[in-house]
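In: Prediction below, plus the sequence it came from.
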Amino acid sequence: MLTGKQKRFLRAKAHHLNPIFQVGKVGVNENMIKQIKDALEARELLKVSVLQNCEDDRDTVAQQLSGGARAELVQVIGSTIVLYKESRENKQIELPR
């Protein structure tokens, strides 16, 4: 579980990132969750964009993605979701205490 200070730190880091995944009409599926897990292992922090034609609302999508990938939900702002998961082998981000 992330503290408020850690979430602020991660939001600042994620500000300059571009979304690398898009959730569209099909919604969240197992293949997408697997790809997000792999991307989180490589990057630790990423953004996901929820398109307008997505049938689920953004909060539901955020919960599905964070639960499926076992990642921390940092932020949902507009149609963008920010996820964080500490990498086992490729640790790049040092969180504040």
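Out: Arrived safely. Numbers count the residues shown, from 1 in each chain.
In: C-alpha from now on. contacts and neighbour counts both.
Out: Will do.
In: What separation do you get for residue 41 and residue 83?
Out: As judged by Cα to Cα, to the nearest Å, residue 41 and residue 83 stand 12 Å apart.
In: So these two - more neighbours on which side?
Out: Comparing residue 41 with residue 83 by other Cα atoms under 10 Å, the one with more neighbours is residue 83, at 26 against 18.
In: Use this one as the comparison:
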Amino acid sequence: PGSHRPDPAAPPFDFSDESRSVQLSGAAGDILVFDVDLLHAGSLNASGARRRSLLISYFSESLYPSHLETLGLRNIRMDTSERFDPLDKG
């Protein structure tokens, strides 16, 4: 809790400290929604199947080059090139 909104005066976040971690679980078909900045991880899917995920990001078009530069930091293996244009009526 709070990893996505750290107190500016707090010491640097210790990624190995799991003392405040909260374990969530769900049944097949459940959806878990996280803030993009919340530290989270997933365990092995008990069925052996791959987990599906949907990543939605919102940022100014002018920040897209910065987004591309930092893709490796997020370790996301999906196409992030599609963008929504609210003026596109097509």
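Out: On my side now, so go ahead. Just so it is clear, the model here is predicted, and its values are computed rather than measured.
In: And the TM-score between them?
Out: Once superposed, chain against chain, the TM-score is 0.29 (TM-score structural alignment, normalised by the length of structure 2); 45 aligned residues with a Cα RMSD of 3.8 Å.
In: So in structure 1, which helix runs the longest?
Out: helix 30-43 (DSSP state H).
In: What residues of that helix count as buried?
Out: 32-33, 36-37, 39-43 (16 or more other Cα atoms under 10 Å).
In: Residue 67 of structure 2 - how many residues pack around it?
Out: 14.
In: scratch that, residue 71 of structure 2 is what I was asking about
Out: Residue 71 of structure 2, neighbours per other Cα under 10 Å, totals 12.
In: What of the one 3 residues further on?
Out: Here the number of neighbours of residue 74 of structure 2 (other Cα under 10 Å) works out to 8.
In: distance of it from residue 68 of structure 2?
Out: 10 Å.
In: Quickly find the element holding residue 67 of structure 1.
Out: helix 58-69 (DSSP states H and E).
In: Identify each buried residue in the helix or strand following that helix, please.
Out: Of the helices and strands lying after helix 58-69 of structure 1 in sequence (DSSP H and E), the nearest is strand 72-77. Applying a neighbour-count criterion of 16+ other Cα under 10 Å, one finds 72-76 buried in strand 72-77 of structure 1.
In: Including distance to residue 14 of structure 1, could these go into JSON lines?
Out: Formatted as JSON lines, the buried residues of strand 72-77 of structure 1 follow (distance: Cα to Cα, whole Å):
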{"residue": "72", "distance to residue 14 of structure 1": "13"}
{"residue": "73", "distance to residue 14 of structure 1": "12"}
{"residue": "74", "distance to residue 14 of structure 1": "9"}
{"residue": "75", "distance to residue 14 of structure 1": "10"}
{"residue": "76", "distance to residue 14 of structure 1": "12"}
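In: out of these, who's nearest residue 10 of structure 1?
Out: residue 74 (7.1 Å; Cα to Cα).
In: okay but the closest one is in contact with residue 84, surely?
Out: Yes: at 6.6 Å, residue 74 of structure 1 counts as touching residue 84 under the criterion of Cα atoms under 8 Å.
In: anything in contact with each of these two?
Out: Common contacts of residue 74 of structure 1 and residue 84, defined by Cα atoms under 8 Å, 6 or more residues apart in numbering, comprise residue 10.
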